[in-house]
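Visitor: Okay, sequence plus prediction incoming.
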Amino acid sequence: MIAKRFEKIGLFISLCFMVVVPIASYAQAVPTERADEARVDRLLHQMTLEEKMNLIRGGVEPEAEYQGQAGYLPGVPRLHVPSLRFADGPPGLLTRIPAQAETATMGVAATFSLRDAEQNGMVMGREARSLGIDVVLQPFINIDRDLTFARGYNTFGEDPVLTGKMGAAEIRGAQSQGVMAQAKHYVGYDTDSYNVFIDPQTLHEVYVAPFEEAVRAGVSSIMCSYNRLNGPFACGNDNTLKTILRDQIGFRGFVTSDWGAVHSVQFINRGLDMEMPGEVPADSPFAAFMHTFFRTATPAGGAPRELNADDLAGILGGSIPEEPRKQGLDLGAFPRDADPKTMKESLQDGSITEATITQAARRVLYEMDRFGYLDGKQKHIVTPQDIEANAAVIEKTAEDAAVLLKNDDHVLPLKAEDLADLVLIGPTAGQVAAIGTFGERSPGLTERQVGPLAALRKLAPNAKIVYAVDDDMTGTPIPAGLLSHDGQRGLLRAESNGKKSVDPVLDFTQTNHSALPPNSAITWKGELSVPADGEYWLYLQAIGTRGRIWVDGKELGRTGATKGTVHGDIQHASQDNGLPTTDGLDNVRRAIQLTRGAHALSVEISSDTSGAPAQIRLNWMTPEMRTANHAAALAAAKSARTAVVFLWTRDKPSFELPGEQNRLVEEVAAVNPNTIVVLNTSQAIDMPWLPKVKAVLEMWWPGDEGGWATAKTLLGQNNPAGRLPFTWAKQLTDYPATDPAHPERSAKGVDGKTTFSEGVLVGYRWFDERKIDPLFAFGEGLSYTHFEYSDMKATKSPDGGATVSIRIKNAGRVVGDEVPQVYLEAPKDRPAGVQFAERKLVAFDRLTLEPNESKEVTLRIQPRQFQYWSTSTNAWVLPAGSRTLKIGSSSRDLKLEATIH
């Protein structure tokens, strides 16, 4: 869906209500291979036209039942055809009730483990059942081709085989719980551009390929994307939706539009089945933005109100102090309505027939029957989440995702002498960077989020660990002596009932034993006395309420929960800063230049419909506080034997770290020769300090249990075996999409068109073709042990595929996992006009070996991997001649090879 994509267009979608009913857990249900088609036809025969429309057009769920999910389908109650709820990820579930935060998709990809992916899918399915959701809007199986793509962090990396296999495993896991999965976004949604051109060979081999795996896995539905593809919009593209998806791949499920991606009622003739969000509540900010095309009745009321950017301004948050260059909203970038004709008019003039509507409704009913929803097997009441079972999967995934990028002198795992004199530096050392960025994902359970520092102290109770936050994201309350109103101490409080009073400080929290009643609506006004000129960081912190702050009459910031828009109308603790406060509040952090003296201050709170106690606090960090914290961190690093610096990204990194984190590492490494870096990032970043540090450990955004996983990996209780799901370049311009010599590939494109002119040479394939040395190769990752490969054999399979067998031995002293990867070389005689990568990933596995243990591993290669898409015959073709297969531990560490004929 929209989420971080709305960095450009400034939108998000959702609504909400919360009901919690403790009942016995429901049994798992696995969808059948096929539905009862006769039953489906009987139901359709009984339906009116409008009832059929209620199966293909989103609606507004009754407020008393609404769970704040992304979408709702009304169903046909008269015929006992149930409604459907659609909820965002990935990963996890986003409704008005906080769900557990799972390891970010890129971290799941880094496990190179189909078992981990399937287990994560099962967690998604269990969460959906607990929260009353029928359709999970995941997995996200687009390709990470452009590091600057705002949604790249949601992908499984740059390779179509890895993406397809991992996505299919998640689908199997989620649907094993009786919940529909919806793979997204089909297709070409691999850039911030809305106008994409991809040649047919590349389209089939790279960008459609993961969706074909999803169809093989039995995915219930597919979401089409916002962008145009080779001219038409993806949601109205009969080539991709009908010719490729239906005819060539054989997809039988339903196609849902991304929210607001329909621009003509005629899209239903071109392969689209369902419009989302469909009908929009009249009081939603999106009522002025999202047109409902699949409407057969005249809407009640007058024209929708004009779009108000202020209504949307808080949804994505603003720039935090470490990211001052964040762009504002660009509502004009999003494709707007083009065809004014309604469904009613199209039915009257015959350009759309009821038979077409019936066919779309049939596909939805087909999946409902297949999943047992027509027999009452869905669940719309909210029941307790299976916290412990889910937590075990989340922690195991975070451990398996850990990628050790550098380990000079075997500085990791930490030794006894390190633990006797250790310093941890950075806010994500004290708190786990569970989700990185709030978007279409589980917000997490703050009460479960144990930071690496606390986890290390628990797992190594005799360790002597100093903590230096450096960048204090929670701050301290503004002192009472600096707040006044009308020449008197304190801020003037005005409540919605007219009552007025004075508060000496703004700190109404459970931590301070002073939380306010639920649904409080209060304004505080007064003046803030600033002791000296400088850049002050003000932190508006809230939960159970919405908050806004003004300084000198100008709005400085607001919390992200907005009625009628973002999932649940309630404030999530992780919504606006990536990290909540240390006591679990949402944190709107802004930098502002202030001069010495008095400045007008105003703070307002209003109901977020959660019914929770309203907590509000105004904290800050002065320039002097920040300077002192940084000096304390360097002093602690200088006096410790070993320093571990934790670095983070929150938004798309575009190859850089926020704030002064690079400088921090440089300065710590200058005073401590045993400096280790732990990364909580989603993509590659520039690391100018890399030669100066001993070790680098990538932990991604690891989910609620990530603090434990990080601590165990640092201590050696977990042996890192994750592998990079993308190529880590030395510089941003090394990537094909950001190569300045090819502006047509960029999101900006040329003349408004973005052309994927690199063709099939995505990711590591480009680096191999152009002989560019990456900083770290695709599939790379170190270990605390080492492995030996021998006895490679390759055998052709009767179906045209192949099997590769290999013996792998753990030649080290500790148990560990290895990730063998098979790559197929290009044919020696390449057919004219066909593009081939020098080599491509065709199979992978992950296995655990005890010290000195060896195992024979067999990897299966699908027939399709030996073929190419012929644009002349519009078919898959097997090139003549023998092929070489290589196996190793990364795309640049290939140890053995074999030839197959």
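Guide: Good, I have the coordinates.

Visitor: alpha carbons only for contacts and neighbour counts from here, please
Guide: Noted.

Visitor: How many residues are close by Ala415?
Guide: That one is not Ala; residue 415 is Lys. Using other C-alpha atoms under 10 Å, Lys415 is surrounded by 13 other residues.

Visitor: got the contact list for it?
Guide: Residues in contact with Lys415 (C-alpha atoms under 8 Å, 6 or more residues apart in numbering) are Leu715.

Visitor: Tell me which residues of the helix or strand containing Arg363 come out buried.
Guide: Element membership for Arg363 (DSSP states H and E) is helix 354-370. By neighbour count on 16 or more other C-alpha atoms under 10 Å, the buried set for helix 354-370 is 357-358, 360-370.

Visitor: Which strands or helices does the helix or strand following it pack on?
Guide: Sequence-wise, the next helix or strand downstream of helix 354-370 (DSSP H and E) is helix 387-401. Counting contacts by 3 or more C-alpha pairs under 8 Å, 6 or more residues apart in numbering; DSSP states H and E, helix 387-401 packs against helix 105-110, helix 114-130, helix 706-715.

Visitor: for helix 387-401, which positions count as buried?
Guide: Using 16+ other C-alpha under 10 Å as the test for burial, helix 387-401 gives Asn390, Ala391, Val393, Ile394, Glu395, Lys396, Thr397, Ala398, Glu399, Asp400, Ala401.

Visitor: got those residues as CSV, with distance to Lys377 columns?
Guide: Below are these laid out as CSV (distance: C-alpha to C-alpha, whole Å):
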residue, distance to Lys377
Asn390, 22
Ala391, 26
Val393, 25
Ile394, 27
Glu395, 30
Lys396, 30
Thr397, 30
Ala398, 32
Glu399, 35
Asp400, 34
Ala401, 34
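
Visitor: quick revisit: closest to Lys379 out of the buried residues of helix 354-370?
Guide: Met368 (12.8 Å; C-alpha to C-alpha).

Visitor: Surely the closest one touches Gly376?
Guide: No - contact criterion C-alpha atoms under 8 Å: Met368 and Gly376 do not qualify, at 10.1 Å.

Visitor: Next one: Pro851 relative to Val814, how far apart?
Guide: Per C-alpha to C-alpha, to the nearest Å, Pro851 is found 5 Å from Val814.

Visitor: Second structure follows, compare the two:
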Amino acid sequence: MRSDTVMPDGTIVDAVSSNIDDQTLHELYLWPFADAVKAGTTSIMCSYNRLNGTYACEDERMLTQVLRNELGFRGYVVSDWFATHSTSKVANAGLDMEQPGELPPGVKTSHGGGGYFGPSLEAAVEVGNVTMERVDEMARRLMTPYYLLQQDDPDYPTVDPSMPYLLAISNDGWESGLLGGRPEGGIPGRDVRANHKELIRKWGASAAVLLKNDDGILPLSDKTACGGEPMLYIGVFGNAVFDVTEGVVAPPNTPQEGQEDGIITIGGGAGGGRNPYIISPLEAIKSQMNKVDGTVQYITSNKVLANNDLRSIYPKPDVCLVFLKSWAAETYDRPSLELSWNSTVVVNNVVKFCGWKKTVVITNSAGINTMPWAENSNVTAILAAHYTGQEAGNSIVDVLWGKTEPSGRLPYTIPKTVEDYGSPIVNLTGTDGGLERNSSKWQADFTEGQLIDYRHFDAHNTEPLYEFGFGLGYTTFKVEGDLEVVKLGGNTTNDLPDAAAPIEPGGNTDLWTEMLRVTGRVSNTGQRAGSTVIQLYVSSPLAGRNGIPVQALRGFKKIQLEAGQSGSIEMVLRRRDISHWDVMAQQWRIPSGEFKLALGLSARDLSANKTTRVLG
């Protein structure tokens, strides 16, 4: 229940409450917001849910004390659609703008133009529940970014005139009542693509994460079949390899498991988008094999593959490419971490059919998946392509045939089993089998604190299948020698940031003071040019105690090297990178004792280490 909901019997159920302790809130969940404010973002959205029992758009502590006073945010706060639940309360808490837009038929509140702001805000001012000073403040916050971004300039682009049509049609179809009075058929969207398709193809390929590549089966461009003959017979399997059959845009009513047929290019809901076209992997593979007069045989029905009916394939392919997928979208959780549509049965059947070390699996998914088949020795390579956009097929083929090196690294941990994650599931099933109607039970307690993902695996000494930060390329790298650590601020004796320092966007400016410079040496030990992502982890003197992570990622850089070449990598740690949030003092504090700094290729491959003291 992401927002308040009226049940069929009239019961109003409040949104789920995310209950997070103050240290976890600051050291984990506010961290990227501080980065965004520091970078100059001009607007921030408050969400649907409650935070520690208070609706996010009514949370004065978060919107004013933390966001304004602590992080120094100077832009405006806007609500998500239908995320406002009051007028005076949200206005006085720090909401500057209710999400604008036309009200759908039958909806009378929670949008601009007739919602909790507009006339309702005027009435609140008239009776003294909201001051004119607060309204003036709202206006300043809204107009400051307007002038900062020069939106008053005559040459500033206007809003794409197709937006009203797209919104109405996407939500309600071509019969939408919101289309009344507008030209029949709508108008084309503004074309700003330029060479975007080349960039999408390039980034989609380079962002892929190569998880396994036994015997260097990839890239396929320089491989031969048995007997040294050219690799001319390609077998392609799975329902994520061919064109979508229900349109290039996933509609809002897409089922929880997603569309059965076709490649997934982008997630659903607010994470979605409209493809002008889609290049499927099957289309791109055919094009690639046409260059060598090769043969492409395929079965795209997972039902057929799960039934182990592969008699349409003859002869047996030189290599078998299996495409699996799972759908992710706004408004609901994924039902399982395993890839969808009988994925494990499909892989096992194809592997058995194709034989010794011939199978490559490509996953088409938004995030974490369990892979029960990953350690099968005949699954020779695994490529996590994720959602690669409209050029999906070309991007994947560029990686498989070696035109582009996969240089993505896992931004999450892949477990051996789903139980390894250990995250509690919030069960909101009522006694009658339906949704729980008691709002007080809609609680998501973040009892894991900061120990999420790799931090959880570190804390419990759990061996992952593929660790956070992991990823292979088409060459190999090594971080060599000792780290060089230089104190940039001399001998620091103050564990707290300078209280007299100004509060600028990003917070107390002293939190961004550079404290340590870390330098390491990296070598390309392989046979071809390539790139890797070097990662810097920090272990605090308090690590492993009172919910403090064993280590925390505090920097990463991509480096490109020729075969046999070495280079240096340098990263800087700021005061906030080596501080913890002191709940009692409500301040960031550097702990006394030794810090361990580690540089390497992933969270579990850290070959260069150094200990240092910061205080004293």
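Guide: Cool, got the structure. Here the structure is a predicted model, which means the values were calculated and not measured.

Visitor: Return the most buried member of the helices and strands packed on helix 387-401 of structure 1.
Guide: Most buried of those by mean neighbour count (mean count of other C-alpha atoms under 10 Å) is helix 105-110; its value is a mean of 30.

Visitor: For it, give the aligned segment of structure 2 as residue numbers.
Guide: Counting by TM-score structural alignment, helix 105-110 of structure 1 pairs with no residue of structure 2.

Visitor: for that helix, packing partners?
Guide: helix 114-130, helix 160-175, helix 387-401.

Visitor: can you map out the strands along the stretch 151-300 of structure 2?
Guide: Listed in chain order, the strands of the stretch 151-300 of structure 2 (DSSP state E, counting those that start in this stretch) span 209-213, 233-237, 295-299.

Visitor: okay if I get these as TSV plus distance to Glu570 of structure 2?
Guide: Output for the strands of the stretch 151-300 of structure 2, formatted as TSV (distance: least, C-alpha to C-alpha, whole Å):
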stretch	distance to Glu570 of structure 2
strand 209-213	24
strand 233-237	43
strand 295-299	47
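
Visitor: can you give me the strands in the stretch 301-450 of structure 2?
Guide: Here the stretch 301-450 of structure 2 has its strands, by DSSP E, counting those that start in this stretch, at 319-325, 359-364, 379-384, 443-445.

Visitor: Relative to Leu30 of structure 2, which of these is closest?
Guide: Among the strands of the stretch 301-450 of structure 2, strand 443-445 comes nearest to Leu30 of structure 2, with 17.1 Å by C-alpha to C-alpha.

Visitor: which residues are in contact with the closest one?
Guide: For strand 443-445 of structure 2, contacts defined as C-alpha under 8 Å, 6+ apart pick out Val16, Ser17, Ser18, Asn19, Ile20, Val426.

Visitor: Next step: these restricted to strands.
Guide: Among the contacts of strand 443-445 of structure 2, the ones falling in strands (DSSP state E) are Ser17, Ser18, Asn19.

Visitor: Can you lay out those as TSV showing distance to Val486 of structure 2?
Guide: Listed next are these as TSV, based on distance: C-alpha to C-alpha, whole Å:
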residue	distance to Val486 of structure 2
Ser17	44
Ser18	41
Asn19	40
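
Visitor: Identify, from these, the entry nearest to Asp293 of structure 2.
Guide: Each of those was scored against Asp293 of structure 2 by C-alpha to C-alpha, and Ser18 proved nearest at 57.4 Å.

Visitor: Wait, the closest one touches Phe446, no?
Guide: Yes - here Ser18 of structure 2 reaches Phe446: they are 7.1 Å apart, a contact under C-alpha under 8 Å.

Visitor: So those two - more neighbours on which side?
Guide: A count of neighbours by other C-alpha under 10 Å puts Ser18 above the other of Ser18 of structure 2 and Phe446, at 19 against 16.

Visitor: Translate that one into the numbering of structure 1.
Guide: In structure 1, Ser18 of structure 2 lines up with Val196, judged by TM-score structural alignment.

Visitor: For that match, which residues are in contact?
Guide: Taking C-alpha under 8 Å, 6+ apart, we find Val196 of structure 1 in contact with Gly188, Asn227, Arg228, Leu229, Asn230, Gly231, Lys753, Thr754, Thr755, Phe756.

Visitor: thinking the second one is in contact with Gly236, fair?
Guide: No - taking C-alpha under 8 Å as the contact criterion, Asn227 of structure 1 and Gly236 are not neighbours in contact, 10.3 Å apart.

Visitor: Aligned against structure 1, show me the partner of Pro219 of structure 2.
Guide: Pro219 of structure 2 maps onto Pro413 in structure 1, with residues paired by TM-score structural alignment.

Visitor: Report the separation between that match and Asn462 of structure 1.
Guide: According to C-alpha to C-alpha, Pro413 of structure 1 and Asn462 of structure 1 sit 16 Å apart.

Visitor: Between the two, point out the one with more neighbours.
Guide: The neighbour comparison of Pro413 of structure 1 against Asn462 (other C-alpha under 10 Å) goes to Pro413, with 19 against 12.

Visitor: So the more buried one versus Lys692 of structure 1, what's the distance?
Guide: Taking C-alpha to C-alpha, one finds Pro413 of structure 1 at 18 Å from Lys692 of structure 1.

Visitor: Gly659 of structure 1 now?
Guide: For Gly659 of structure 1 relative to Lys692 of structure 1 (C-alpha to C-alpha), the value is 20 Å.

Visitor: Sweet, I'm off.
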